[in-house]
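*Asks:* my questions concern the predicted model and sequence given below.
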Amino acid sequence: MAKKIDTSKIERIRQASVEIISECGITGSSVAAIAQRAGVSAGYLYRHYPSKVKLVNDLLNDALNSITERIDALIGENDRIDRIVSGIIGFIFESASLNPYRLKFQIMLLNDFSTEIDPAIREQIRQIGETLIRKGHENGSVRKNVSIEDFYIALVGIPMQYLAARYKFGFGANDWDIAAEIEKITRISMCAIK
């Protein structure tokens, strides 16, 4: 008989992983520390994630999947590229304000070449990019030679790196006007694809 999975323990493992990796980096974190913070045994963690790499990749893929799902939803709601860009930047900024550990974790992993991105998510990113390019060309809101990489940088790279700079250097730590910041980064991101 299969053992029942305790979803609350799995969620505690995932949250502890995000926190510890955000604090210590990937190489500075250990399965033992993650298990201890989650309040589970290392053996329990290994039953669900055979290695730290598998756990980290699963968390990264979940994060990328939530971003791509939001972009898909925005594409379905809007034909205007600037509204799609603003919507995803708003999603990233609001997510960061709700859980700074998770955003720091995502920034770290997106810049770490030891993590793997699921091929299905890569394909989803490619398809979203092609859709955005087509929409942008149809309404004349993006330049003719814009690429999928350009869109990825505009939608994810610029806002993530902006937030990384705010966290790392404490820029504007006391004057966070999220609406104004979303508007500003949207203008910067649109410059990358216009």
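*Replies:* That came in fine, so what should we check first?

*Asks:* going forward, measure contacts between C-alpha atoms and count neighbours the same way
*Replies:* Will do.

*Asks:* tell me where the protein has helices.
*Replies:* 7-24, 31-38, 42-48, 52-77, 81-98, 100-110, 119-138, 148-152, 158-169, 178-193 (DSSP state H).

*Asks:* okay, one more to line up with it:
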Amino acid sequence: MSSTRPLRADARRNYERLLAEARAVFGESGIDASLEEIARRAGVGIGTLYRHFPSREVLLEALLGARFDAQAEAAEALLGEDDPLAALRTFARGMLGTATTFRGLSAATADALNDETSDLYRACRGMRSAAARLVARAQESGQLRADLAPDEVLLMVHAAGWASEHAGDPERLLDLVFAGLCSR
């Protein structure tokens, strides 16, 4: 929503219906699903959808923003864990779960890591910051390769999510990713 003033009751209902239908349509067809279909199923015109959500990324951020924030908070809590690599793996599992919420989301989020103008980039800022600290702790402990940048770790998690959309168990793929990321 672009306005900070409260929505009228009918506009609020439209907003909530659009989110509910977007969740359902993206769940069925992935994030490249038709926005027109979302509007139709919500019982509104496409103009109403675009008034609330000017882009597909804004819609995705509205659907997933709270989950991204919760993962950032969880990552902060994991910074106090005794085993830095286990903490990073726990965070990565949670991130993988979010990245595979909708088909195509892993690729879109990975793309957003390199686009500071992206709504998803901004929505992931807290998660990225916490992930960077988790990566640094695991590197300082000697458990994680020192030559890795935090965004490379995030990209590998998203790669496991993308690959699991095509074939494979996401947890197994994440285990294989970590096998390659760990110090020898």
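*Replies:* Arrived safely. From a predicted model like this one, the values you see are computed outputs, not experimental measurements.

*Asks:* need the TM-score between these chains.
*Replies:* The TM-score (TM-score structural alignment, normalised by the length of structure 2) is 0.65; 174 aligned residues with a C-alpha RMSD of 3.9 Å.

*Asks:* export the helices of structure 1 to TSV and tack on mean neighbour count and distance to Met1 of structure 1?
*Replies:* Shown next, in TSV, are those (neighbours: other C-alpha atoms under 10 Å; distance: least, C-alpha to C-alpha, whole Å):
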stretch	mean neighbour count	distance to Met1 of structure 1
helix 7-24	18	18
helix 31-38	18	25
helix 42-48	14	16
helix 52-77	17	25
helix 81-98	19	39
helix 100-110	20	36
helix 119-138	16	32
helix 148-152	18	45
helix 158-169	16	45
helix 178-193	17	51
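
*Asks:* contacting residues for Leu45 of structure 1?
*Replies:* 13, 31, 35 (C-alpha atoms under 8 Å, 6 or more residues apart in numbering).

*Asks:* quick one: map it onto structure 2.
*Replies:* Under the alignment by TM-score structural alignment, Leu45 of structure 1 pairs with Leu49 in structure 2.

*Asks:* now swap in Arg134 of structure 1 and tell me
*Replies:* By TM-score structural alignment, Arg134 of structure 1 lines up with Ala136.

*Asks:* contacting residues around its match?
*Replies:* So Ala136 of structure 2 contacts Pro150 (C-alpha under 8 Å, 6+ apart).

*Asks:* tell me how many other residues crowd Leu148 of structure 2.
*Replies:* 14 (other C-alpha atoms under 10 Å).

*Asks:* next one: the aligned partner of it in structure 1 from Leu109 of structure 1, what distance?
*Replies:* By TM-score structural alignment, Leu148 of structure 2 lines up with Val146 in structure 1. According to C-alpha to C-alpha, to the nearest Å, Val146 of structure 1 and Leu109 of structure 1 sit 26 Å apart.
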